[in-house]
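Asks: missing the sequence, but the structure's below:
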């Protein structure tokens, strides 16, 4: 009897093998063109407007303040380097929405959603025009976004989203499996929704372009300068303390993302949520064609714990999301931007979505912190009798909304009511998070319930209770 030798079963690549040489740094910031840091502040100074925070919100605030009043003395201080935090670590999706998407805005402010949509569209147009005005080359392109569904209940959610978009005049095209194949071909996804009014950009080049534009307009910049305290008196200027010098300012704009708030009232309005991403090594056109991804659009999936994906200029794929990690006690620290178990999970999920790319190694793996609120979108306000303004809480979909937040800060500091400051999302702060340990336990319970809904399509009693209270949590 002849024994036929059994053909060896190919070993599936281990996600850890594909991550072995990944740089523990954001792909966008890991470049030689990164500008040299500005000197830290070492001598006491005064100014008309001090901007605290060198991310998108702070840079837009400084730049637009100089456009409104060219002779204004504006000083921007950043504790690290501009764009080191969320602004240099995100996926580069730029949405026209101010409210973390139409559905979130329509649910929370139904009477004002038309105004919010119009303000968002106007801000999106102004965003693009300002890039052209100041010569900021960040690869901004309105390439659109495809949201994909892997389950029947996710497909139903996409159909509901398409109907909502039609009611509010937002462009959106529902795609069946055959039509979706023109955008991406994956065994996981069978329904899609194409939203053409999304843009993609290079996050770091946007930061660096805004930074250069600020300097060209006469903004003073101090990096590696942490503001450790803010003090005021009933009248007069505001005083900022840094490790080596003090700043006396007539007005102060806070654009500090999730970092320790300088105003006590803000301490429970946001929580830090860590989001993680991978970037592959460059791919050939033929390998991209093998997954049907010939366009430049971005992709997100329709789960509560959702992924986002996009291509870079050199044919890499950025793949991120899903794991939204809240550290107990609202801790923030640089070491939390590296989480090997999440990177391995993302690598395995990437191979599941694109089996033909399961052997592709990753070049970068990193995380970043999101300033999440109970309503998932920005809020703004003033303190110290209108001398201190702030816009915070952009919750991961705020690349475009940061410009709007900057305009709102400047309107509020000027004491001038405008159409931008009229909506309830500006006039009323978000519901605060509870203190620990209730906060941590509630967030973990919510994550478990969201995962169950993704798996079975049913919203449990805990999620329905949060819905009724106008609260929630997602990635």
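Replies: Happy to help now that I have it. None of these values were measured; they are calculated from a predicted model. Residues are numbered from 1 along each chain as shown.

Asks: every contact and neighbour count from this point should use C-alpha atoms.
Replies: Noted.

Asks: the one helix or strand residue 310 maps to packs against which elements?
Replies: For residue 310, the host element (DSSP states H and E) is strand 307-311. When contacts are defined as 3 or more Cα pairs under 8 Å, 6 or more residues apart in numbering; DSSP states H and E, strand 307-311 sits against strand 298-301, strand 317-321.

Asks: the ones you listed into JSON lines, with extra columns for distance to residue 191 and mean neighbour count?
Replies: Below are the helices and strands packed on strand 307-311 laid out as JSON lines (distance: least, Cα to Cα, whole Å; neighbours: other Cα atoms under 10 Å):
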{"stretch": "strand 298-301", "distance to residue 191": "10", "mean neighbour count": "22"}
{"stretch": "strand 317-321", "distance to residue 191": "20", "mean neighbour count": "23"}
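
Asks: turn the ones you listed into JSON lines, including distance to residue 113.
Replies: As requested, these are exported to JSON lines (distance: least, Cα to Cα, whole Å):
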{"stretch": "strand 298-301", "distance to residue 113": "23"}
{"stretch": "strand 317-321", "distance to residue 113": "27"}
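
Asks: comparison target below:
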């Protein structure tokens, strides 16, 4: 069994396969080091978010299947915590939910509509919070309301991926770091040092997928960047709140995300970095001073008392975006080629579901997981360049423009409404 990529997808797949059948010979090939990609540098949201809406999922299958996917995502949040505890992975896992603030009239309308829509797809686990209810959890600026879901845990992504790697190695899985794979095909993974032959080859490369031969248009690597403060004193936390460590965001269009870390920092990230022509991925692209500065300013605008706080860390990396924004998992039993990915930044828990689903598919077990609507979904390929470069960067700029439009008009953005069908809406 060959797995290409030692991030969450590859390691969760190795974990569940090794647990299900200890006699399997499982080898994980990694171009850099364990967790080098998004698995080691994400925002630490272990959430039930899936990159496309329930309505879109239902259009791929059925209403019941979309609801089943929603529940499977919720269960995956708990599964990550259960396995971490059972295997002794100290990843600072704490399930405090997610609070998404509404700070403009347009955001408030969107928040109320989101709660109403969520209620049409199952139990009312997404709640609307009035300003006084918000203040009991977090004291941010300009708050008009918020949405809250309990289905999210904050964690340390690097600790989780490194701990998971240690666990799978104890189970007998072999991990070869610094072993770039240049191509995969039926029965083999071709590396710079030779060919690994296996009955099943799993592609688990996410934002680095375009580096594989023939995969340049499968997923687009889009960069997300983060900053982190120094550890904050208790007086500042008394002013901000977040005592139960809920992850936080607001209802703007350009994605932002944050958490209170276990060691008392604010870790905060967002989109806005450009897509690079030809789906290129380079270490230098992780550094965008303009975006780092914007993130710092945004965080200071969210919370009072941060003017003199130092930012001690800044980093970034690529995530994988399919053309229809719909993550997928599947296998071609004839060729033995399997895959999972396209999480659009919502991968911390989705990768766990992918690992369990791939295990059932590979072992040909007929379980409820293999009937979920994302299984064997085939996203369209991205357009060739320069159309891909033009389209993705235009979309990123459109989301920024949509937020500016709403601040000026105080109404839901027309730009965002036009873009919604292209962004998983």
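Replies: Cool, the structure landed. Computed from a predicted model, the values in this text were never measured in an experiment.

Asks: in the second structure, what stretch matches the strand holding residue 310 of the first structure?
Replies: Alignment of strand 307-311 of the first structure against the second structure: residues 256-260, by TM-score structural alignment.

Asks: can you tell me the mean distance of that stretch from the first structure after alignment?
Replies: For stretch 256-260 of the second structure, the mean deviation from the first structure after alignment is 1.2 Å (mean Cα distance after the TM-score superposition for the first structure).

Asks: which residues are in contact with that stretch?
Replies: Judged by Cα atoms under 8 Å, 6 or more residues apart in numbering, the contacts made with stretch 256-260 of the second structure from elsewhere in the structure are 43-45, 154, 242, 245-250, 266-271.

Asks: nearest to residue 80 of the first structure, of the helices and strands packed on strand 307-311 of the first structure?
Replies: The closest of these to residue 80 of the first structure is strand 317-321. By Cα to Cα, the value is 24.3 Å.

Asks: give the other helices and strands that the closest one contacts.
Replies: strand 271-280, strand 307-311, helix 340-353.

Asks: let me have those in TSV, extended by mean neighbour count and distance to residue 416 of the first structure.
Replies: TSV is the format used below for these (neighbours: other Cα atoms under 10 Å; distance: least, Cα to Cα, whole Å):
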stretch	mean neighbour count	distance to residue 416 of the first structure
strand 271-280	26	30
strand 307-311	22	39
helix 340-353	18	46
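
Asks: got a markdown table for these, with distance to residue 418 of the first structure too?
Replies: A markdown table is the format used below for those (distance: least, Cα to Cα, whole Å):
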| stretch | distance to residue 418 of the first structure |
| --- | --- |
| strand 271-280 | 29 |
| strand 307-311 | 35 |
| helix 340-353 | 44 |
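
Asks: in the first structure, which residue is most central in space?
Replies: residue 396 (2.7 Å; Cα atoms, centre = their mean).

Asks: residue in the second structure paired with that residue?
Replies: Aligned partner of residue 396 of the first structure by TM-score structural alignment: residue 345.

Asks: next: residue 363 of the first structure.
Replies: By TM-score structural alignment, residue 363 of the first structure lines up with residue 312.

Asks: doesn't that match fall inside a helix?
Replies: No - under DSSP: H, G, I helix; E, B strand; the rest coil, residue 312 of the second structure sits outside any helix and is assigned strand.

Asks: my read: it touches residue 231, true?
Replies: No - with contacts counted by Cα atoms under 8 Å, residue 312 of the second structure stays clear of residue 231, the gap being 9.2 Å.

Asks: neighbour count: the two, which is higher?
Replies: residue 231 (17 against 11; other Cα atoms under 10 Å).

Asks: wait, doesn't the more buried one sit right on residue 263?
Replies: Yes - between residue 231 of the second structure and residue 263 there is a contact under Cα under 8 Å: 6.6 Å.

Asks: residue in the first structure matching residue 135 of the second structure?
Replies: Aligned counterpart of residue 135 of the second structure in the first structure: residue 181 (TM-score structural alignment).

Asks: quick one, what contacts the match of residue 363 of the first structure?
Replies: Contacts of residue 312 of the second structure by Cα under 8 Å, 6+ apart are 227-230.

Asks: any idea how far it is from residue 229 of the second structure?
Replies: From residue 312 of the second structure across to residue 229 of the second structure, the span is 5 Å (Cα to Cα, to the nearest Å).

Asks: likewise for residue 81 of the second structure?
Replies: 26 Å.

Asks: tell me which element residue 148 of the first structure is part of?
Replies: strand 145-149.

Asks: go on, residue 367 of the first structure?
Replies: strand 362-372.

Asks: where do the helices of the stretch 251-400 of the second structure begin and end?
Replies: 289-302, 347-362, 387-409 (DSSP state H, counting those that start in this stretch).

Asks: an error on my part: the question was meant for the stretch 51-200 of the second structure.
Replies: Using DSSP H, counting those that start in this stretch, helices in the stretch 51-200 of the second structure cover 54-60, 63-86, 105-119, 131-135, 157-170.

Asks: make TSV from the ones you listed and add mean neighbour count to it.
Replies: As requested, these are exported to TSV (neighbours: other Cα atoms under 10 Å):
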stretch	mean neighbour count
helix 54-60	17
helix 63-86	18
helix 105-119	18
helix 131-135	16
helix 157-170	20
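
Asks: which among those is found nearest to residue 236 of the second structure?
Replies: helix 131-135 (14.8 Å).

Asks: check the mean deviation of the closest one from the first structure.
Replies: Mean for helix 131-135 of the second structure is 1.6 Å (mean Cα distance after the TM-score superposition for the first structure).

Asks: who's in contact with that helix?
Replies: Under the contact criterion Cα under 8 Å, 6+ apart, helix 131-135 of the second structure has outside partners 143-146.

Asks: cheers, nothing more for now.
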